[in-house]
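Enquirer: okay, predicted coordinates and the sequence, questions at the end:
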Amino acid sequence: MARGSLRVYLGAAPGVGKTYDMLGEGRRRADRGADVVIGFVEDYGRPLTRRMAEGLDTVPRRRITHRGAAFAEMDLDAVLARRPQVALIDELAHTNVPGSRNPKRWQDIEELLQAGIDVISTLNIQHLESLNDVVAHITGVRQRETVPDEVVRHADQIELVDMSAEALRQRMRHGNIYPPEKIDDALRHFFTTGNLSALREIALLWAADRVEEAVLRYRSEHGIEQPWPTRERVLVALSGGPEGDTLIRRGERLAARAAGGDLLAVHVARADGLATAPPERLDRQRALTESLGGTCHTVTSDDPAAAVLDFAQRVNATQIVIGASRRGRLGLLFNRGVGERIIEGSAEDIDVYVVTHEAAAHGRFRRRRSSRGPDTARRDGA
């Protein structure tokens, strides 16, 4: 039996329209002849959402009593018995009431997928497990219901439901999200412009990473070696020499010029385990890279140039930053000739920047083998 597909509507905050869009997709599939049912939808009394659900077959909820109180949960067994082609199931991160077969709704959905049923669900970015601490710092509210990132990343489709902070606040003022008695409090606390803008940026960047992940997987599966630049990704090659701090800062400025650009640093360690650079210096450069929002990596090889090029291809790098000696010759990494070999071996879609150590602090560097423009001298801010 073929596994069902999972589609997730991802939003930055409640009220952006995830459930509405999920129901809209369900209606479109039903109009095309698919057997679509509502497994669980929470409309929170929103009239537009409620009207969008009208006409779709709904599986009745299961009533569960816990500590003397009655709760309504998705009836997993009833949905499985109904065997629709598509099930619409809201709130992927929801925690089921004790007494349910699975602790979490995403586990219920996994059973439906294994049964060959396609599932369409919804999720707010703050419910991703990896972002729990970040969101708590931004909003002052720690989300108790989370879903492992791996579950969402394995979705067949993720659609970002986007809305500006002010548009969402306006929707709140109009009573389209919460009932009137909760509006003022929500606008003063969770739904501030700063909170919503930060959550929106996090959602956009997380979704962009998912696109990058899909590109890398496709390239690997199809044996494609040349990079496909979905966004700028700057790779700094570190020898462990004193020039590394300058190269890292130069790489960060290059990445910052492109919205959402990534900074990575790589050091090539010898295969025999012998140190090629003082460990304390590499530790400092790793800390500097991470403080600038980048990631630091170590690969093992006796061929530094080939190792840097291979790593650049694997991470889909668009730019490589290397160092030149004070005399201007390309001999900075481990021995003379490594820089030249990186330039000669770089793919057509990778720009190689050669930074002179003394001059780099003043913004001078040279770009070699760029396929996106002529080889020209550049200054910081150009």
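Expert: Good, I have the coordinates. Numbering: from 1, shown residues only.
Enquirer: C-alpha from now on. contacts and neighbour counts both.
Expert: Fine.
Enquirer: packing partners of the helix ranked longest in the chain?
Expert: Ordering each helix of the chain by length in residues (DSSP state H) puts helix 193-221 first. For helix 193-221, the packing partners by 3 or more CA pairs under 8 Å, 6 or more residues apart in numbering; DSSP states H and E come out as strand 6-11, helix 132-139, strand 157-161, helix 165-173.
Enquirer: packing partners for whatever helix or strand comes next after the longest one?
Expert: Think helix 165-173. Per DSSP states H and E, helix 165-173 leads on to helix 180-188 as the next helix or strand towards the C-terminus. For helix 180-188, the packing partners by 3+ CA pairs under 8 Å, 6+ apart come out as helix 165-173.
Enquirer: mind giving me the packing neighbours of the helix it packs on?
Expert: Contacts defined by 3+ CA pairs under 8 Å, 6+ apart place helix 165-173 against helix 180-188, helix 193-221.
Enquirer: tell me what angle the shortest one forms with helix 165-173.
Expert: To tie it back to what came earlier, the one meant is helix 180-188. Relative orientation of helix 180-188 versus helix 165-173 (axes from the mean of the first three to the mean of the last three CA atoms, to 10 degrees): 160 degrees.
Enquirer: just the strands in the stretch 251-382 of the chain please.
Expert: Secondary structure of the stretch 251-382 of the chain (DSSP state E, counting those that start in this stretch): strands located at 262-269, 295-300, 319-324, 351-356, 364-368, 377-379.
Enquirer: just send the ones you listed back as JSON lines, with distance to residue 99 and mean neighbour count too.
Expert: Output for the strands of the stretch 251-382 of the chain, formatted as JSON lines (distance: least, CA to CA, whole Å; neighbours: other CA atoms under 10 Å):
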{"stretch": "strand 262-269", "distance to residue 99": "45", "mean neighbour count": "23"}
{"stretch": "strand 295-300", "distance to residue 99": "43", "mean neighbour count": "15"}
{"stretch": "strand 319-324", "distance to residue 99": "54", "mean neighbour count": "26"}
{"stretch": "strand 351-356", "distance to residue 99": "58", "mean neighbour count": "25"}
{"stretch": "strand 364-368", "distance to residue 99": "63", "mean neighbour count": "19"}
{"stretch": "strand 377-379", "distance to residue 99": "65", "mean neighbour count": "12"}
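Enquirer: alongside the first one, take a look at this:
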Amino acid sequence: MFPEYRRKTPEEILQEIEQLKRGKLKVYIGSAPGVGKSYRLLQEAHELKAEGIDVVIGLIETHNRKETADLIRDLEILPKKKVSYKGKLLEEMDTQAIIKRAPDVVIVDELAHTNVPTSKYEKRYMDVEEILQVGINVISAVNIQHMESLHDIVEQITGIKVRERIPDHVLHQMATEVILVDVTPEILRKRLSEGKIYDKSKIEQALTNFFTDSNLGALRELSLREVADDIDERIGKERIQNGLYKATGVHEKIMVCVQYGGNAEKLIRRGWRIASRLKTDLLILHVTHEASMNRTLKDRKKIQNWKKLAAQFNAKFIVEQTGKRTISETIRDIAVEHGITQIILGQSARSRWEEITKGSIVNNIMRIASGIDIHIVADQKET
């Protein structure tokens, strides 16, 4: 069979022209601290400089590692800006100084960093977006545990809640190139033992907590899989842009149902990863009996957090009142209205007695939502 070709629309051509004006973002991703991301950033900076390319350091974190600090050598470093916060003078990357300097390439380490609250942007990747918009190329680095959609998986593996996270679109859409910096768990633990990652006072604790063989092996597998998926996605997009075939997954549509339980964000992340792999749309639904004016402040805050997470994943968020319908009927109606093919639910929060007297919401949906696949995600109880 011959591949299916199509002409690009005027909108697609204009979008490509706009993309040519933007700077390009290259991201080095690693499984854990100490794999050598910052070292690789500086190596590449020297390679670019040797080729006559104007490259500067906007921000680099050496973490007091001698090998990394020594590699800076004669590279130009732009001074950080001073930021006053709660009586303290802190330092942040000076985005405007980078834009004013206008190099061909700027090195920006620690992509998931959270800025001082008084800064223009909440997160460093937002500063990077502004730099890209003026046509400056950026080379940056991040660890796999900072990916938003992997938050629950990383916590399950390591037992640690990662606070600094970036939306997945930073890697899959903003970045034009993603490169894995990979070392084995054995080499990483050896580096740690030799004091090449953390201060000596923290080595023993790190070896027995985060830097265990099982943790590092699992994080490494996540990194390898993430980059492999990213490569597949980029190849697919390139073929679509060249008119070789249409996108897959156009007949699939995913809906995640969230309630006030503790696993709502976990369900949203799971839904996005399924939708992302199927290259299709994601809808997030919250069904409620009450009007918005009757919600508690705590519940309103939860809904705002869900909306914020949905926006990161470019998902549609709906709050739907049941009216005279049951919760199951409301979910079924929204699914039919939006052409949903797969519904993701958490385990029922009802007690066994409530399920006997009122019926299981999950079972009711499975009974009345014919032709729709149902995914049940186990609720991980806190210990």
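Expert: Alright, I've got the coordinates. Owing to the predicted nature of the structure, the values given are computational and were not obtained by experimental measurement.
Enquirer: tell me the most buried of the helices and strands packed on helix 193-221 of structure 1?
Expert: The highest mean neighbour count among those, using mean count of other CA atoms under 10 Å, belongs to strand 6-11: a mean of 23.
Enquirer: what residues does it touch?
Expert: With contact meaning CA atoms under 8 Å, 6 or more residues apart in numbering, strand 6-11 of structure 1 is reached by 17-19, 21-22, 113, 118-125, 152, 155-162, 200, 203.
Enquirer: where does stretch 193-204 of structure 2 end up in structure 1?
Expert: Mapped onto structure 1 using TM-score structural alignment, stretch 193-204 of structure 2 covers residues 173-184.
Enquirer: ugh, wrong one, I meant stretch 61-79 of structure 2
Expert: Stretch 61-79 of structure 2 maps onto residues 42-60 of structure 1, going by TM-score structural alignment.
Enquirer: between the two ends of that stretch, how far is it?
Expert: By CA to CA, to the nearest Å, the extent of stretch 42-60 of structure 1 from end to end equals 13 Å.
Enquirer: give me the buried positions along it.
Expert: Within stretch 42-60 of structure 1, the residues that count as buried by 16 or more other CA atoms under 10 Å are 43, 46, 49, 50, 52, 53, 56, 58, 59.
Enquirer: looks like the last one contacts residue 39 (just checking).
Expert: Yes: with contact defined as CA atoms under 8 Å, residue 59 of structure 1 and residue 39 form a contacting pair (5.6 Å).
Enquirer: quickly list what's touching both of those two.
Expert: Common contacts of residue 59 of structure 1 and residue 39 (CA under 8 Å, 6+ apart): 75, 79.
Enquirer: which residues touch the most centrally placed residue in structure 1?
Expert: Centroid-nearest residue in structure 1, with CA atoms, centre = their mean: residue 206, separated by 2.5 Å. By CA under 8 Å, 6+ apart, the contact set of residue 206 of structure 1 is empty.
Enquirer: residue 70 of structure 1 too?
Expert: Contacts here follow CA under 8 Å, 6+ apart; on that basis residue 70 of structure 1 touches 63, 64.
Enquirer: dump the buried residues of stretch 42-60 of structure 1 to TSV, plus secondary structure.
Expert: Below are these laid out as TSV (DSSP: H, G, I helix; E, B strand; the rest coil):
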residue	secondary structure
43	coil
46	coil
49	helix
50	helix
52	helix
53	helix
56	coil
58	strand
59	coil
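Enquirer: comparing the longest helix of structure 1 with structure 2, how large is the average distance?
Expert: Superposing on structure 2 places helix 193-221 of structure 1 at an average distance of 0.8 Å from its equivalents, by mean CA distance after the TM-score superposition for structure 1.
Enquirer: let me see the contact set for residue 155 of structure 1.
Expert: Residues near residue 155 of structure 1 by CA under 8 Å, 6+ apart: 5, 6, 7, 8.
Enquirer: what is the aligned counterpart of the first one in structure 2?
Expert: Counting by TM-score structural alignment, residue 5 of structure 1 lines up with residue 24 in structure 2.
Enquirer: same question, residue 298 of structure 1
Expert: In structure 2, nothing lines up with residue 298 of structure 1, judged by TM-score structural alignment.
Enquirer: related to what we said a few turns ago, farthest pair within the buried residues of stretch 42-60 of structure 1?
Expert: Greatest spatial distance among the buried residues of stretch 42-60 of structure 1 (CA to CA): 46 and 59, at 20.1 Å.
Enquirer: quick one on the thing from earlier: of the helices and strands packed on helix 165-173 of structure 1, which is nearest residue 33 of structure 1?
Expert: Among those, helix 193-221 comes nearest to residue 33 of structure 1, with 29.9 Å by CA to CA.
Enquirer: buried sites along the closest one?
Expert: With burial defined by 16+ other CA under 10 Å, the residues of helix 193-221 of structure 1 counted as buried are 193, 195-200, 202-204, 206-210, 212, 215-216, 219.
Enquirer: what's downstream of that helix, the next helix or strand?
Expert: Moving toward the C-terminus from helix 193-221 of structure 1, the next helix or strand (DSSP H and E) is strand 233-238.
Enquirer: so that next one versus strand 262-269, what angle?
Expert: Using the same axes, to 10 degrees: strand 233-238 of structure 1 against strand 262-269 is 30 degrees.
Enquirer: that older thread, so which of the helices and strands packed on helix 165-173 of structure 1 gets nearest residue 288 of structure 1?
Expert: helix 193-221 (21.9 Å).
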